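Novice: the amino acid sequence is not available; the structure is as follows:
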C-alpha cells in the first residue's frame, strides 16, 4: 500500500545533513547587515575599539572619530550609567532592547540598542528607533497576542497549532508567506503549515534537505530569538579594524541580529523569488523542533515591536506544540497500558507463555502494531500473522545473535541492514527483537511490512549543493519544483512508547518463564 504523506520520522536512506555546510564558521564573518550599526567596546572602560564601516551614513560620524572614544561621550549620563549596570550584571542574556539617544555636535538620534556582554568585550547593536504605528502600540499588540494565544489553546493537534500560528502571524506582520517547518530525525525540514499570497509558490507538505539549514545555523537559533534579512540585496558592512584589538581574532557575532548572511543563502533567497525573510525557532525541551519561516517579495524591515511580538509568539507556539505532543503521547501510553494489562492476564492464565502472547482476545500484534510475530524458544518456532518462513527465521536468528546483543532491538529498514530480508521485505521491512536467551537463540520477533512512502522534496535534494570546479565555491539549487522520491524497503517507524512497551513486556515474559521453570 502506498502512503501519500510520508511521516515526519520516516528513516531516509541518504543523509542530507552536509558536513561541509555545517562546518562553515557563520559567527566569524566580520560583516554586518547595514540596517544597523555594531560597536565593540572594551569591557572595563567601555571605549569603542571596533565599529561597522557604515557609521557615517547611519550615525553621521566617521569611523576615526569613534575609535578609541568612550561611549559615554555620545550618550546622556543616565543612559551610560544604565549600560554600565547592564554590562556588570549581565542582564541582557534575553536580548531585551532599550532606547538610546546618540548625541553628536550636530544632532541627536533615537536608537534601539541590544547589548551583548562577552568575557573580554561588549557588543552593542544599534538600529533606528522609529515611532511605531498605532496598530503596533503596546496595547494593540498585547490584544492581538492574547487573541492568537486563545486560538492556539483551542487547537486539537500539532498541525492545527501550526496552521493557526502561520495564519495569524501572516495577518500580524504582513509577510507574503509564512511557513511552519518540523525537523525529521535527520534534520530535513517538512512544511506542516502554510499561509501565503495566491501568487506565491505552494510548499505545503514538501521536505527540504538538512543542508538548507545546516548544523551551524541550527545551533545559532539557540543564541538568537530570530534571524532577520530585511533585503537580500544589501551590501555588507565590515567591522573596522578587521581584527579585534583585544582578542587578535575576528569578533564573535553569534548573538548579533545584525550578523551578515553567507552569500550562498542570499542566492537561496533569490532562487525562492523572495527579497526579505525572517525565521524564528520552535524549541521544545531544549531541542530545535522546527522553524517559523516568513518570506516577502519586497524588502521588509519589521519594527522592534513586531519582532518582539513574533519572538513572544514563537515561544507560545512552542509551548502549545509541546502540550499537544504530550497529550498524544499520554493517550498512546494509556492505550498501550490497557493492552499490556490484558496481555499480562493472558500470560499468567496460560501454562505456556507463548499462548499468552499469541493466542487470545489481544496479542503481541495489538501491543506493538505488528503484521506478524514469531517466538523462537527451546528449539521450537510459533508464529502469528504474516512472517518469514521458518528457515528464514532461523537464519535471521543467527544474524541477530552476531549483530545485536541488547534486550530490545528495532529497525524500520531491515533490508538495508540484513540483505537476506529483501527476499521477504513485504512482510518484514520492520523488525523488533525481544531477547529471551541470546546464547540459546531464543527471541520474540515482531514484524512490520514494507510501506512505500512518497517523499515530496522542495527541489532535488541530491542537487541541494552545487560545487564549483575549484572545490571551494558552491551554490544552492536553483529549482524548488516538487521532486518525488519513493522510499522502499522501509516500514512504519517504531515509536518510543512502543519500544518502552516492548521492554516492559520482555521483563514480564522473563518473569513468567522463571516461574514456569522453578
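Specialist: That came in fine, so what should we check first? Because the structure is predicted, anything quoted here is derived from the model rather than measured. Numbering: from 1, shown residues only.
Novice: CA only for contacts and neighbour counts going forward, please
Specialist: Noted.
Novice: what is the longest helix along the chain packed up against?
Specialist: In the chain, assigned by DSSP state H, the helix with the most residues is helix 304-349. Under the contact definition 3 or more CA pairs under 8 Å, 6 or more residues apart in numbering; DSSP states H and E, helix 304-349 sits against helix 138-154, helix 158-173, strand 276-284, helix 353-358, helix 364-368, helix 496-517.
Novice: so what touches the shortest one?
Specialist: Counting contacts by CA atoms under 8 Å, 6 or more residues apart in numbering, the residues outside helix 364-368 that touch it are 336, 339-340, 343, 357-358, 370-373, 446, 498, 501-502.
Novice: please compute how far that helix lies from its chain's middle.
Specialist: 32 Å (CA atoms, centre = their mean, to the nearest Å).
Novice: got the buried residues for that helix?
Specialist: 364-365, 367-368 (16 or more other CA atoms under 10 Å).
Novice: next one: stretch 81-99
Specialist: Buried residues in stretch 81-99 (16+ other CA under 10 Å): 83-84, 86-87, 95, 97.
Novice: what of stretch 329-344?
Specialist: Residues of stretch 329-344 classed as buried by neighbour count (16+ other CA under 10 Å): 333, 336, 339-340, 342-344.
Novice: tally of neighbours for the residue lying closest to residue 45 once chain neighbours are set aside?
Specialist: Nearest non-adjacent residue to residue 45, counting by CA to CA, 6 or more residues apart in numbering: residue 70, 7.1 Å away. When neighbours are counted by other CA atoms under 10 Å, residue 70 registers 16.
Novice: comparison target, given below:
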C-alpha cells in the first residue's frame, strides 16, 4: 500500500494496487535505471541478501550485485521482447564478504525501469526440466483428449491441481457485470465445495481485473508474511508486471477470512478481455516455482484458445441463422405492396432474430405488435423515455433491467424486464421495440456479497472485506437475460435493411409527386398565358421559389442517402482492419503504421459523414422546447465527458444559471461541443480552466459566456470559425471536422438565439450565447 492512500467503502475500487510500495518477502527486488545500469530502488530485505546497508545499495552498479553473464543479458536485452525468453535465469548474487548466493532471476521492463525479481533458486537441472516437460506433456494430452467445454473445464482444474500442489483449484467465470461463478473445481476431499456458487463483482474490483489482463499470473505464497517495503519510498514504482508484487491488505484480509494461506490466480483472456480466472487456494504456505507457474499459464492460454474457438463456432452459427431470418424478412418486404406488413407476416423471425418474447414497431404512424407486449397505453410513455436514452452516437438502446433503471415501469417486469429499441428515423417516430420477460434467478452466493466498516476500540474505523463464506441464497427479480452483442448486431442489421426500404419507397412517392407537380405547373402555365404580364412575372417568381424548395429537399435527402451508403464501406474498412489486427499475424512497423492510419482515416471520415448528416437534419428537426435547468444539463454533459476532464486535469467553474427555454438534447450538444473545444484547444504547458458565467439576464433572454485559457485565436476570424468545415488549425495538431461550431450556431439560431465569439491568440477565447428563458 502507498502511504497516502486510505481505503474506504467509496474508493476501494481506486486502490492503487499496481504501486503497493512493497513486495512479498520470499524474494528480493532490484530496480535498475536503464540509462546507467545502476540500482535506483531495492526491497528492504536485499540487505540480508548482499550484506550492504540500504543506503549503500542505491546507486550501485548492477555489475556489483549480479554475475557478469546476467548483467550482460540485461544490458543488451532490456528493451527487447526477447527479455522474456531469459526468464527464469539462475544468477549468482554477490555478497559484500565476497561469497556468492544462487537465485532465480525474473526480469521485466515496466516502461521506465527494469525490475529484477530474485526468487529462491528452483534448482533447475536437466532432470528437473525433464519433469517439467513431462508435466506439460501430460497436461496437454489430457486436454486434447476432451472435446466438451464443461469436461475441458474440469480437466483443466484437475491438471493444475495435480502439478501445482494446491489444495483447491477453481475455474471462475465472469458474467456481463463481472460477478463471478465457479464453473469447475478440484479440491481435497475434506474441503467444502464452492462449485456453482456466485461471488460479487466487488470481490475482484475493476483495477484488479485490469491488472489481471496486464499480468496474467499472480502468486501469493504466504498471507501472514510481513511485506518487504521498497527503499527509498519515493518515487512509487509500477509493479504491475513484477512476480513479487505485494497484495492489497483488503485482499489479504479476504483470504484470511476464507482461511486461505496461499493463492495463485491465472487469467483466462478472450479477445483482449478478462473472461475468467483459474483460482488456486492453499491452506498452508506454498511457494510455486517459476517453471510450474509457466505451465499453469500455458494451460490457461490453451483454455483461452479452446473457448475462443467455441465462441467463434457459436457466432458463425448464430450469424448464419440471423442472415437466414433477415433474408426471409427482406423477401417478404419485396413481395408485400405495403412493406410494413412484412414484419407482421414474419413475426416469428422478427422475435427469433434477437431471442425476444415480444415486439412493437411503428413504421407508418400506426403500432403493430407480435408476441407478449405491454398494454398500448404504456407503450407511448415507454417509447418516449427510451427515445430520450438514444443518442446520436448510439444506434440502439438496450437494458435487461428496465424496472430498476426506471421504477415507473417496474410493474412491466413479467413482460418487459428487458427492452431493446432501434430508431428508424431522425425524430424517433419510426422504431422497433423488442421485449424480454423477467427471469427470476435463484443465485447461490459464496457468502453475502458486501463489504463492511469495522470500528476499533479507539473509535477509528477501517474497511473490511466480507468475512462470511457460508452459502447465501438470493432471488433476483426484475431482470431478464442480458442482450448479447450478436443480438444487438442483428437488430442493427434489420434497422439498416428497413431504412434502405424506407428510402426506396420515399423515392417512389417523391417521383410521383414530382410528376404531379409537373402536370400542375404545366396547366398553371397554360392558364397564366391568358393573364397580364404582371401575373406572368409573379408566376415566374413562384416557380423559382418552388424549384429552390424542391432542390433543398433533394439536397437533404441526398445527404441522408449518401451518409448511409458511405458509412457501410467505412464500417467494412474498420471491421476488416480490426480483424487484421486481431488475427495475430506479424506485420512490419511500416505496414502496421499503414493499417493504423487507414483505420484512423476511416474513423475520421465516418465522423465527418455523421456530422454532415446531423447538420443537414437540423433544418428539418422539430425542436421540443421546454423549461430546463441549465446547471443540471451542464452537469450531465460534464459527467459524460468526465474521462476527458480528468485526463486534462481541467478546472471547470459554473455560475448558477437557472431555467432556460430549450430543446434539452440539442442544447446539451451545444454545451458539450463548447466544453470539448475548450479542453481540446489547450496549450500543452497549462491545465485548462473553463468558466461558465451569466453576463446578462432579462425577462426574455439570458446571455452566457464560456471562457477558457486555451490557445485562443486571432479575433479577425471570430465570425469565420462558425462556417462549415472551417479549421484554423491543421488536423495533425488538433482533431476535428470543422463542423462543430457550425452545428452549434444552427442549433442556437433554431432556439431564436445567437452565438458569437471573441479570442486572443495564446490567451484564450470566450464564446457568448444568448438564449430565451421563456
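Specialist: Cool, the structure landed. Keep in mind the model is a prediction, meaning the values are calculated, not measured.
Novice: on that earlier part again, what span of structure 2 is the longest helix of structure 1 aligned with?
Specialist: On the basis of TM-score structural alignment, helix 304-349 of structure 1 is assigned to residues 290-335 in structure 2.
Novice: do a quick rundown of the strands in the stretch 51-200 of structure 1.
Specialist: 98-103, 108-117, 121-128, 177-183, 189-196 (DSSP state E, counting those that start in this stretch).
Novice: which one of these lies nearest to residue 314 of structure 1?
Specialist: strand 177-183 (10.6 Å; CA to CA).
Novice: just the helices in the stretch 651-774 of structure 2 please.
Specialist: All helices of the stretch 651-774 of structure 2, identified by DSSP state H, counting those that start in this stretch, fall at 664-680, 740-750.
Novice: and these as a markdown table, adding mean neighbour count?
Specialist: A markdown table is the format used below for the helices of the stretch 651-774 of structure 2 (neighbours: other CA atoms under 10 Å):
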| stretch | mean neighbour count |
| --- | --- |
| helix 664-680 | 19 |
| helix 740-750 | 20 |
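Novice: okay, those in CSV with distance to residue 162 of structure 2 next?
Specialist: Formatted as CSV, the helices of the stretch 651-774 of structure 2 follow (distance: least, CA to CA, whole Å):
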stretch, distance to residue 162 of structure 2
helix 664-680, 55
helix 740-750, 61
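Novice: to residue 232 of structure 2, which of these lies closest?
Specialist: Nearest of these (CA to CA): helix 664-680, 36.8 Å.
Novice: quick one: the residues in structure 1 that that closest one pairs up with.
Specialist: The aligned range for helix 664-680 of structure 2 is empty, by TM-score structural alignment.
Novice: next one: stretch 474-493 of structure 2
Specialist: Going by TM-score structural alignment: stretch 474-493 of structure 2 matches residues 485-504.
Novice: need the helices and strands packed on helix 304-349 of structure 1 in JSON lines with distance to residue 185 of structure 1, can you?
Specialist: Formatted as JSON lines, these follow (distance: least, CA to CA, whole Å):
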{"stretch": "helix 138-154", "distance to residue 185 of structure 1": "26"}
{"stretch": "helix 158-173", "distance to residue 185 of structure 1": "17"}
{"stretch": "strand 276-284", "distance to residue 185 of structure 1": "14"}
{"stretch": "helix 353-358", "distance to residue 185 of structure 1": "32"}
{"stretch": "helix 364-368", "distance to residue 185 of structure 1": "21"}
{"stretch": "helix 496-517", "distance to residue 185 of structure 1": "13"}
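Novice: which of these sits closest to residue 53 of structure 1?
Specialist: Going by CA to CA, the one of these nearest residue 53 of structure 1 is strand 276-284, 22.8 Å.
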